[in-house]
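Undergrad: okay, structure incoming, though there's no sequence with it:
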C-alpha cells in the first residue's frame, strides 16, 4: 500500500556533516523533520530541534570547529537544549498530533532521508549506544537518492544535484537543516506531480553486529 505521508528527516552531528556525516561516529546535535502529505501533495509542518549531546571528557566544548563552520550552530544553544531521547519523544508526540502515528490509528507515513547516513550511520547507532528504544516506524525509510534514480533514471549524489536536475532553486532558509528539509519537500512535490509512486520502503534490521545497520 502506498504511503499517504512522508517524514523528511535530517540530522547534524558534533563532528563531520554533509557527505561525511556519520563517518566519525559523533553525536547528533540537530534533528529537523518535515511532514509531507503525499495524497494532497503539500507540506503539513516542519519541526527543528537542537539536541544536547552527552558531555565529552576530553573536550570542554560540545561542537567541533568542523561542525560550527558547516552548520552555523552555536555552543550555548546546544548546551541548553534537550537530550536525544527527549527530542525523539517530542517527535513521537508530533506524529500523534498530526494524525499519522501508527500506534494511535493514524494514516500511513514513512521516513525519507537524503541518503543512508542519517538513519543507518547516525540515529540508529547512537540510540543503540544510549539504550534508547526506537519505535517501529524508525526501522523503514525511503532513500530519496534511490527513489530519484529509480524515477528519473539519472545519478543523484545529494539534494543539490537533484535540485539542479529538476531546475529548482535552493531554499533560502537561513537555518541549517531547515533548508535541506524544505528542499527535500520541493523534490518530493515535483516527483509526486510527475507521477512517482513511493512503494516498498527500505528496512533496517533491529539486531546486527555493532557498526552494521
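TA: Thanks, I have the structure now. The structure presented is a predicted model; accordingly, all values stated were derived computationally and were not measured.
Undergrad: can we go C-alpha only for contacts and neighbour counts from here?
TA: Fine.
Undergrad: and residue 30, how far is that from residue 146?
TA: 24 Å (C-alpha to C-alpha, to the nearest Å).
Undergrad: between the two, which is the more surrounded one?
TA: residue 30 (24 against 17; other C-alpha atoms under 10 Å).
Undergrad: just checking, the more buried one is part of a strand?
TA: Yes: using DSSP: H, G, I helix; E, B strand; the rest coil, the assignment for residue 30 is a strand.
Undergrad: in stretch 120-133, what counts as buried?
TA: 120, 121, 122, 123, 124, 125, 126 (16 or more other C-alpha atoms under 10 Å).
Undergrad: in TSV: the residues you listed, plus distance to residue 106 and secondary structure.
TA: Output for the buried residues of stretch 120-133, formatted as TSV (distance: C-alpha to C-alpha, whole Å; DSSP: H, G, I helix; E, B strand; the rest coil):
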residue	distance to residue 106	secondary structure
120	25	helix
121	28	helix
122	27	helix
123	24	helix
124	24	helix
125	28	helix
126	28	helix
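Undergrad: try it against this one:
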C-alpha cells in the first residue's frame, strides 16, 4: 500500500469512528423491496370497459364490452401473458356516442365480439393454460402462508369484479368463476401506503413520476398501466394482499380445479 492509500484509509477510518461518514446503500430500481413479505409471485390485472352513457336517465345497467387481463411476474416486473376479448352487449346492443368516445371501442368491435358467457369460458381456458405453464396457485391458504407461485387478481378499485361482473352475471344467470371472488384493490393499497388520494389511475402514475402509456380507458392499456403501477409500488415497499372477497360456498383458495365449462 502506498503512502497516499495509507493516508486515505486512515482518514476514512477516523471519519467513520467519529461519526462523520454515513454508509449509503444504493437501491436497485428493478427489484422490489421486502420480497419475502410479498404473499404473491404473480398478479393477473383486470380492467373491464363497459357500456356507458353521458346521462343514464333510464337506469340502464353496464355490460362488459372489453375483457382484458395481463399476467405480471413480480420477480422480474415483466408482463408475460395477456388475454383480450371484446364482448357483445345484449341488453343495450348499440353503443352510445359517449361510450365510443370514452373507450375508443367501435360498434363493429363489439358486434364481432362474443357473448359474456363465451368470454368467461375463453378466459377460463386462458387461466388454465397459464396456470399449468407456471404452476400458479391462486390466493393464499387459510394460515396465511403463500405458495411458491402464488397468484391473485388485481383491479384498480372494486368496481370491475364486485359491481360490474358480479351484477351482470347475476342478471344474466351466468356462472361467475369462484376464482374471481377474491382480489386486490390496488387503489385501496395505494391510498393507505402513500397516504394520498390520487385522481384516477393516471393521477396515481403521475404522482410517482410515471407516464401513462397508451390510450386511457382502453381496457388493455389500463390493465398494462395498472401492472406498471403495481410493480412501482412493490419497488417502493408496498405489500400487496387480498383486500376484497365476495361470499361464496367454497373459498377460492381451496379450489382443486378451475371451472372452464361456462
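TA: Done, it's in. On a predicted model such as this, the values are computed, not experimentally measured, just so you know.
Undergrad: give the aligned equivalent of residue 8 of the first structure in the second structure.
TA: In the second structure, the residue paired with residue 8 of the first structure according to TM-score structural alignment is residue 45.
Undergrad: show me where the second structure has its strands.
TA: 42-46, 49-50, 64-73, 78-86, 137-138, 150-155, 182-185, 244-245 (DSSP state E).
Undergrad: which bit of the first structure covers the fourth one?
TA: Which is strand 78-86 of the second structure. The aligned range for strand 78-86 of the second structure is 42-50, by TM-score structural alignment.
Undergrad: give me the contacts around the matching stretch.
TA: For stretch 42-50 of the first structure, the surrounding residues in contact (C-alpha atoms under 8 Å, 6 or more residues apart in numbering) are 29-37, 77-78, 81-82, 87, 177-178, 185, 189.
Undergrad: mean shift of that stretch relative to the second structure?
TA: Aligned to the second structure and superposed, stretch 42-50 of the first structure gives a mean residue distance of 1.5 Å (mean C-alpha distance after the TM-score superposition for the first structure).
Undergrad: which parts of that stretch are buried?
TA: Neighbour-count burial for stretch 42-50 of the first structure flags 42, 43, 46, 48, 49, 50 (criterion: 16+ other C-alpha under 10 Å).
Undergrad: which parts of the first structure are helices?
TA: Here the first structure has its helices, by DSSP state H, at 65-71, 75-79, 84-97, 124-129, 144-152, 159-166, 178-193.
Undergrad: residue 230 of the second structure against residue 186, yeah?
TA: Yes: judged on C-alpha atoms under 8 Å, residue 230 of the second structure makes contact with residue 186 at a distance of 7.2 Å.
Undergrad: any idea how far the alignment partner in the second structure of residue 195 of the first structure is from residue 190 of the second structure?
TA: Using TM-score structural alignment, the partner of residue 195 of the first structure in the second structure is residue 237. To residue 190 of the second structure, residue 237 of the second structure is 11 Å away according to C-alpha to C-alpha.
Undergrad: what about those two, which has more around it?
TA: Taking neighbours as other C-alpha under 10 Å, residue 237 of the second structure and residue 190 compare with residue 190 leading, 20 against 15.
Undergrad: trace that one over to the first structure, please.
TA: Taking TM-score structural alignment for the superposition, residue 190 of the second structure sits opposite residue 148 in the first structure.
Undergrad: so what's residue 216 of the second structure closest to, chain neighbours aside?
TA: Closest residue to residue 216 of the second structure apart from its sequence neighbours, by C-alpha to C-alpha, 6 or more residues apart in numbering: residue 222 at 6.4 Å.
Undergrad: just residue 61 of the first structure next, same as before
TA: Nearest to residue 61 of the first structure is residue 75, by C-alpha to C-alpha, 6+ apart, at 7.4 Å.
Undergrad: residues in contact with residue 175 of the first structure?
TA: By C-alpha under 8 Å, 6+ apart, the contact list for residue 175 of the first structure reads residue 72.
Undergrad: give me that answer again for 10 Å
TA: 48, 71, 72, 73 (C-alpha atoms under 10 Å, 6 or more residues apart in numbering).
Undergrad: which one in the second structure is aligned with the last one?
TA: Okay, so that is residue 73 of the first structure. So, by TM-score structural alignment, residue 73 of the first structure is matched to residue 105.
Undergrad: I'd like the distance between that match and residue 218 of the second structure.
TA: On the measure of C-alpha to C-alpha, residue 105 of the second structure and residue 218 of the second structure end up 8 Å apart.
Undergrad: and for these two, which residues touch both?
TA: Each of 49, 66 lies in contact with both residue 105 of the second structure and residue 218 under the rule C-alpha under 10 Å, 6+ apart.
Undergrad: what is the burial count for residue 199 of the first structure?
TA: Neighbours of residue 199 of the first structure (other C-alpha under 10 Å): 11.
Undergrad: who's in contact with it?
TA: Contacts of residue 199 of the first structure by C-alpha under 10 Å, 6+ apart are 1, 2, 3, 142, 147.
Undergrad: if I look at it, how far off is residue 20 of the first structure?
TA: From residue 199 of the first structure across to residue 20 of the first structure, the span is 28 Å (C-alpha to C-alpha).
Undergrad: and for residue 191 of the first structure?
TA: Residue 191 of the first structure is 27 Å from residue 20 of the first structure, by C-alpha to C-alpha.
Undergrad: residue in the second structure paired with residue 137 of the first structure?
TA: Residue 137 of the first structure maps onto residue 179 in the second structure, by TM-score structural alignment.
Undergrad: now its match: how far from residue 249 of the second structure?
TA: To residue 249 of the second structure, residue 179 of the second structure is 12 Å away according to C-alpha to C-alpha.
Undergrad: ok, back up a step: tell me which two of the contacts of residue 175 of the first structure sit farthest apart.
TA: 48 and 72 (14.4 Å; C-alpha to C-alpha).
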